[in-house]
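Asks: A structural model of the following input is requested.
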Amino acid sequence: MEHTSNADLRAEADAVLARLVGDATGAARLREDQWRAIEALVVDRRRALVVQRTGWGKSAVYFVATSLLRARGSGPTVIVSPLLALMRNQVEAAARAGIHARTINSANTEEWDAVQAEIAAGEVDVLLVSPERLNNPDFRDQVLPKLSAATGLLVVDEAHCISDWGHDFRPDYRRLRTMLGDLPSGVPVLATTATANARVTADVAEQLGTGGTMDALVLRGPLDRESLSLGVLRLPDAAHRMAWLADHLDDLPGSGIVYTLTVAAAEEVTAFLRQRGHTVASYTGRTENAERQQAEEDLLANRVKALVATSALGMGFDKPDLGFVVHLGSPSSPIAYYQQVGRAGRGVAHAEVLLLPGKEDEAIWEYFSSLAFPSEELVRRTLDVLARADGPLSLPALEPLVELRRSRLETMLKVLDVDGAVRRVKGGWTATGQPWSYDAERYAWVARQRAAEQQAMREYATTTECRMEFLQRQLDDEGAKPCGRCDNCAGPRFTSGLSPAALDAARSDLGRAGVEVEPRRMWPTGLPAIGIGLKGRIPAGEQASAGRALGRLSDIGWGNRLRPLFAPQTPDAAVPDDVAQAVVGVLADWARGPGGWASGAPDAPARPVGVVTMASRSRPRLIHSLGARIAEVGRLPLLGSVEYSGDTPRLPRSNSAQRLKALDGALTVPPALASALAAAGGPVLLVDDFTETGWTLAVAARLLRKSGAHAVLPLVLAVQG
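Replies: Predicted structure coming up:
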């Protein structure tokens, strides 16, 4: 390596920075802490862990270091990055500095061969890969060994994802251990994050091999964000929160992000704000990739006032002039909250951050908490199934054999893969036969940590002390002190005032009842493997028709009214009058709507000839009274109930195949009901309290159709999800 003085190297680094930030004058200068990290990587070839606030300039460190290392003959930089949005931002940023960046991720498989050829030809300066690629069999076995041998700098972005002590653990990230072990001696490594407390920092350092024995550099800076003015505004209910936002959105500076806790809420709020004349777009896990890209571009170009987003936009979106972040509902972790609000104010002097907590927040936290690491019994059962299999099992093949939903099963397998108990190969997953122990103590600690984080968010919303200082202390920032800007330090900047018109509109919108319930049309794969002789398409003559629900449990309208009805401590009772009246309204709209039996359309179905209820051990009065009210108002006979043939089955909160296994043979149509169906000779309404997966309704509808019902129209109070 050609000798260069540190002064000359610093000047060279500043010149790269100027190109990166588009400073034609060349006056841009690295801050001392940025230079210290770059010097460690380029001169000393060390491993460094950088924990610095959002907007500090972590990407400048690795792009400048890349340019300097490439000029000295090093191989390409490999950046492991969690989100496609971040990759798109970074490819564009690198190009400004004359750095050629390419990506390998699930969205550009058709480009992989060309990218690998460019790498082999030395034409790629930066390769961005998603953590999921690290354990893709082809990539892991064919690409990764060559890439590790050629890498000049390894960058682990959003490194807190490595740690299951943190708020956003991703098992794929722990594959980096393998890549680190394969790196040639002297290859520098940079890990970066803005959201790691002391425990997570220590864990990440250990996993990256950057512990004390390797003389790593840990750069941890103050986490105060001087541009952010934090505040909390407590409003009576969801209608007031939506109305306030509709009235005050244009008062917020520039463009920004409105975060919600669920996809349903994001879509609901987007629709309402558009009705009130605001230019906004929805951004969730259900948004198609092309639509996501368009939404990002519209926000970057200030063509929309806000994106209404879930945590799908929590990391990886870089808009320096983002003027505000509003949360409709409180995240369950102050660390996650700090990360999300950190999107704002990176390149402007002032940005508004406002939390509008809701009564439904805790129910949503509880739901997501239920998706924690499975019990040892379920893990052992999965390992046993894999051990007895003749070959690799794909997720669709494995799912029916264990009581876990697809996403939770996949996450569990990734953890087991890192632990060495299973291995992902072509065709699926296999057991390695290696000894494995269930770390119950660690999983219990993580659960307690989640509970502590939830309590911290309750305290954040109610504290009379400095809010920024509160968040900094949650991240173990030793420099935490009062900010002088938040509503507690400087006084509230927003009042709870809103217009009657907006409130009336919000109440009307949230009070609008009715959600379509899509029927199941295909049996899940793998049923024959568990002794159920069903597969393929459900015959048309055995299917339920499209149904209706009063609301979703996850929405902020009827969901808030319905959730207490289904709480474990709520005693079974007759359906409340307001709920019954709303269901009757849904029924009337359904009948008169497009394709409804009262619509007058030429192909409209026949009017229902009776009402059938579902048996229930937990809420029989609720369901029977609802069925009776519908029968009375609709002047229909209450024909009877679909009953259980024995004990009520325990329906696992897992995958579809296991639910059907529990339901197999469990439901029956009593003779009296079968006779009534045959005599009635028409469609029936099937009434139940709620549906989560649709399989109980599908099995009951199949039985009713076989017993003579011409069609089965499900009508339930709530949809889970």
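
Asks: C-alpha only now, for contacts and for neighbours.
Replies: Fine.

Asks: Hmm, Val16 and Gly26 touching each other?
Replies: No. Look at Gly26 against Val16 with Cα atoms under 8 Å: they stay out of range, at 9.1 Å.

Asks: Looking at those two, which one has more neighbours?
Replies: Per other Cα atoms under 10 Å, whichever of Gly26 and Val16 has more neighbours is Val16, with 28 against 14.

Asks: who's in contact with that one?
Replies: The contact partners of Val16, by Cα atoms under 8 Å, 6 or more residues apart in numbering, come to Val64, Ser67, Ala97.

Asks: Doesn't it lie inside a helix?
Replies: Yes. Membership of Val16 in a helix is supported by DSSP: H, G, I helix; E, B strand; the rest coil.

Asks: just the strands in the stretch 451-600 of the chain please.
Replies: Using DSSP state E, counting those that start in this stretch, the strands of the stretch 451-600 of the chain run over residues 515-517, 547-552.

Asks: Out of those, which one sits most buried?
Replies: strand 547-552 (a mean of 26; mean count of other Cα atoms under 10 Å).

Asks: this one as well, want them side by side:
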Amino acid sequence: MSTAPTTDVREAAEAHLRALVGPAGGDDVRLRDDQWRAIEALAVERRRALVVQRTGWGKSAVYFVATLLLREQGAGPTVIVSPLLALMRNQIAAAERAGIRAVTINSTNSESWDPIHESIRNGEVDVLLVSPERLNNPGFRDEVLPRLAATCGLLVVDEAHCISDWGHDFRPDYRRLRTLLGELPDGIPVLATTATANQRVTDDVAEQLGRDVLVLRGSLDRESLRLGVVRLRTAEQRLAWLADHLSEQPGSGIVYCLTVAATQEIADYLRSRGHDVAAYSGQTEQTERLALEEALAAGRIKALIATSALGMGFDATLGFVVNMGAPQSPVAYYQQVGRAGRGSNLPPKGATVVLLPATEDRDIWAYFGSLSFPPEDQVRQTLDVLATEGPLGTPALETRVELGRSRLEQMLKVLDVDGAVRRIKGGWEATGRPWSYDAERYERVKQAREREQQAMLDYLATDRCRMRYLREQLDDPEATDCGRCDNCGGLQLDTSVSEAAVEEAGARLARPGVAIEPRKMWPTALPTMGIDLKGKIGEGAEEGRAIARLTDLGHGQALRALLRPDAPDGPVPVPLVRAVLTVLDDWQPSVDAIVVVESLSRPTLTEDLAQGLSRRLGVPVVGHWAIVDPDVAPGQGAMNSAQRVAAAGRRSSLQADIEPGARVLLVDDQVVTGWTLTLAARAIRQAGAAAVLPLTLAVQS
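Replies: Okay, here's the model as predicted:
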């Protein structure tokens, strides 16, 4: 432990802070008392600390200054566990300003891992940033992590709310930090930071940090933000409002959407109205993401139309955030709006934050809620398969359990932390340790999520101060009225929309037509299920068409109502008939015959669609992809590709008279996984058809 007088250490700390801030900060830059208290706990007292402070408070300054002090005392490198690559990039740039040698190990720089490990061994690294997923990479976990745990000078857990399954953004990989914390030698300080933790999450994280934890919670007020809600009845009105009022928003900013499809749809529309915007999501290619982040930070574009993939750690001076649709909780919303109002070049009145809620928000929340931890029978089946057939890679395991890839991997991560399975090179193995399904815990978390969703709805309806409401949701004891939001009178939002904009938005949303991309490759490991299909799909479908995605703003709402599980069967509604006709006029498929995918749940709907198409196109319905084994339930196996191919292949077969060389229109109500259409198209091609063109009412995502 350092024996230097506290005043001397603080003076050194503030000198490091000035180097970190750079010349723009001036010579009078000083640590705030709460920042110094955190640094003192780490660099002088060698304690563990949890800092819950608003975005922009200066949490990164705490751990960079503490790093410099500890390195001067001969301590090892700081290890920062950080969830997002954008955060890592910003932190490395900040560290370099203060002469800190910072490197990162993540999924995008695998070619640099060996040189980085060598630099760490040689003492040439001050800060190592790693993603939480690295903590459970077998090579990193078994070879690198023990050495880091023994030699690091400071462990930093950024966005620490991710540790807690009570938090709005729980990530199973973060739970491995419990093990790492337990393996640290005495005297290694630990800092956990977050801007979005209520008291329950704070208590949970502090308990996991262990002994003698200093908890510093500050005011969560964001003095630079003015919050408001604009409630408009239709998607056309909301799009029109955005097109009419986007240019009025100060500076550059983010328009958050709940789905990837919405980012693309809204960005396309706004560009057609002359706005300089771009779509951004987890599906955006990495180099493009970097370029878009830099363009937004530099003010070269007005807005990124983004999912929450542009979230934690994106550090720029932004003048506004608009949410097209409400996040699932006030805590998640507080974090998103925290992207605005940072930096020194803000407008005099601060940044503007506007939420435009939609009726379909709850449908989207329900979809994300369906991806929660699987029921016990599916978990037990996975453990049994690994115990009897393992070790297995995820693709092979996917053929044996009815879970999609992402949900299966999330479950395995939880089981890994619980000690029931272990990740190894090439896959997973069962440990044989006893494991119990904590149904009570999962139910508590589910109920907490439902309470958070209701709290979000209450935020929309409240006539109280909006910032105070968010702060109270985060258990901020200092929450008071802000005087800046629409309810306090500090923000006046024009809710008008021009008729021309509404008509144009309506025309854009009403224009149906989504491409159905054909499957290109068979799922891996199908031969292990006795299905002789592998590699490239040789006899597949052509590109097809659907009216819209179920998540789309325009026809999506009508399609969701039509195709919900409890909806009655019946003919295609007239507005959707018109949409199908528009799709046909735009697409103009050249076909000779129609084959219908038979449905037990919606036989009238699919037959009515096929017969209407037959009359319109003047070609006959020549048969069905018919159900031959009704014991295979509709949608069985839909959670992963291999299981779906197996189930769909057992359930149906082709019963149709196909003329050699015919071009066939393959008709179904919706595309969920695409494997039913793929198998049906293969059978139709093998029966002699020259081409198969799918047409459905909807695409699920």
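
Asks: hmm, back to that, output the strands of the stretch 451-600 of structure 1 as a markdown table; include the columns distance to Tyr337 of structure 1.
Replies: As requested, those are exported to a markdown table (distance: least, Cα to Cα, whole Å):
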| stretch | distance to Tyr337 of structure 1 |
| --- | --- |
| strand 515-517 | 31 |
| strand 547-552 | 25 |
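
Asks: Out of these, which is closest to Gly316 of structure 1?
Replies: Gly316 of structure 1 lies closest to strand 547-552 among those, at 29.8 Å (Cα to Cα).

Asks: In structure 2, what range does the closest one match?
Replies: Aligned using TM-score structural alignment, strand 547-552 of structure 1 spans residues 544-549 in structure 2.

Asks: that older thread, and the strands of the stretch 451-600 of structure 1: which comes nearest Leu562 of structure 1?
Replies: Judged by Cα to Cα, the one of the strands of the stretch 451-600 of structure 1 that comes nearest to Leu562 of structure 1 is strand 547-552, at 7.9 Å.

Asks: Mean deviation, the closest one versus structure 2?
Replies: Mean deviation of strand 547-552 of structure 1 relative to structure 2 after superposition (mean Cα distance after the TM-score superposition for structure 1): 0.6 Å.

Asks: what packs against that strand?
Replies: Other elements packing on strand 547-552 of structure 1 under the criterion 3 or more Cα pairs under 8 Å, 6 or more residues apart in numbering; DSSP states H and E are strand 515-517, helix 558-562, helix 577-592, strand 712-719.

Asks: what sits up against it?
Replies: So strand 547-552 of structure 1 is contacted by 264, 513-519, 557-559, 562, 582-583, 586-587, 590, 690, 713-721 (Cα under 8 Å, 6+ apart).

Asks: can you check stretch 63-75 of structure 2 too?
Replies: Residues from elsewhere that reach stretch 63-75 of structure 2, judged by Cα under 8 Å, 6+ apart: 2, 9, 12-13, 16-17, 39, 42-43, 76-78, 95, 100, 126-127, 152-154, 156, 191.

Asks: One more: stretch 339-359 of structure 1?
Replies: Contacts to stretch 339-359 of structure 1, defined as Cα under 8 Å, 6+ apart, come from residues 53-55, 194-195, 225-235, 237-238, 241, 252-253, 256, 311, 314-315, 317-330, 461.

Asks: Mind listing what's buried along that stretch?
Replies: 339-346, 350-358 (16 or more other Cα atoms under 10 Å).

Asks: quick one: Arg682 of structure 2 from Arg32 of structure 2, how far?
Replies: Between Arg682 of structure 2 and Arg32 of structure 2 the computed distance is 68 Å (Cα to Cα, to the nearest Å).

Asks: if you count what's nearby, which of those two comes out ahead?
Replies: Arg682 (20 against 11).

Asks: Now do the same for the more buried one: its match in structure 1.
Replies: Per TM-score structural alignment, the equivalent position to Arg682 of structure 2 in structure 1 is Arg702.

Asks: any idea which helix or strand carries that match?
Replies: helix 695-706 (DSSP states H and E).

Asks: Buried residues in that helix, which are they?
Replies: By neighbour count on 16+ other Cα under 10 Å, the buried set for helix 695-706 of structure 1 is Trp695, Thr696, Leu697, Ala698, Val699, Ala700, Ala701, Arg702, Leu703, Leu704, Arg705.

Asks: Equivalent analysis for stretch 374-385 of structure 2, please.
Replies: Neighbour counts over stretch 374-385 of structure 2 (16+ other Cα under 10 Å) mark Gln378, Val379, Thr382, Leu383, Val385 as buried.

Asks: In JSON lines, list these along with secondary structure and distance to Asp486 of structure 2.
Replies: Formatted as JSON lines, the buried residues of stretch 374-385 of structure 2 follow (DSSP: H, G, I helix; E, B strand; the rest coil; distance: Cα to Cα, whole Å):
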{"residue": "Gln378", "secondary structure": "helix", "distance to Asp486 of structure 2": "48"}
{"residue": "Val379", "secondary structure": "helix", "distance to Asp486 of structure 2": "48"}
{"residue": "Thr382", "secondary structure": "helix", "distance to Asp486 of structure 2": "51"}
{"residue": "Leu383", "secondary structure": "helix", "distance to Asp486 of structure 2": "53"}
{"residue": "Val385", "secondary structure": "helix", "distance to Asp486 of structure 2": "56"}
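
Asks: Let me have the residues you listed in JSON lines, adding distance to Met529 of structure 2 as columns.
Replies: What follows is these, written out as JSON lines (distance: Cα to Cα, whole Å):
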{"residue": "Gln378", "distance to Met529 of structure 2": "18"}
{"residue": "Val379", "distance to Met529 of structure 2": "20"}
{"residue": "Thr382", "distance to Met529 of structure 2": "16"}
{"residue": "Leu383", "distance to Met529 of structure 2": "19"}
{"residue": "Val385", "distance to Met529 of structure 2": "14"}
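
Asks: ok, so what distance separates Pro637 of structure 1 from Ala505 of structure 1?
Replies: The gap separating Pro637 of structure 1 from Ala505 of structure 1 is 38 Å, by Cα to Cα.

Asks: next one: Leu393 of structure 1
Replies: Note on Leu393 of structure 1: its distance to Ala505 of structure 1, by Cα to Cα, is 52 Å.

Asks: Give me the spatial nearest neighbour of Val124 of structure 1, chain neighbours excluded.
Replies: His100 (5.5 Å; Cα to Cα, 6 or more residues apart in numbering).
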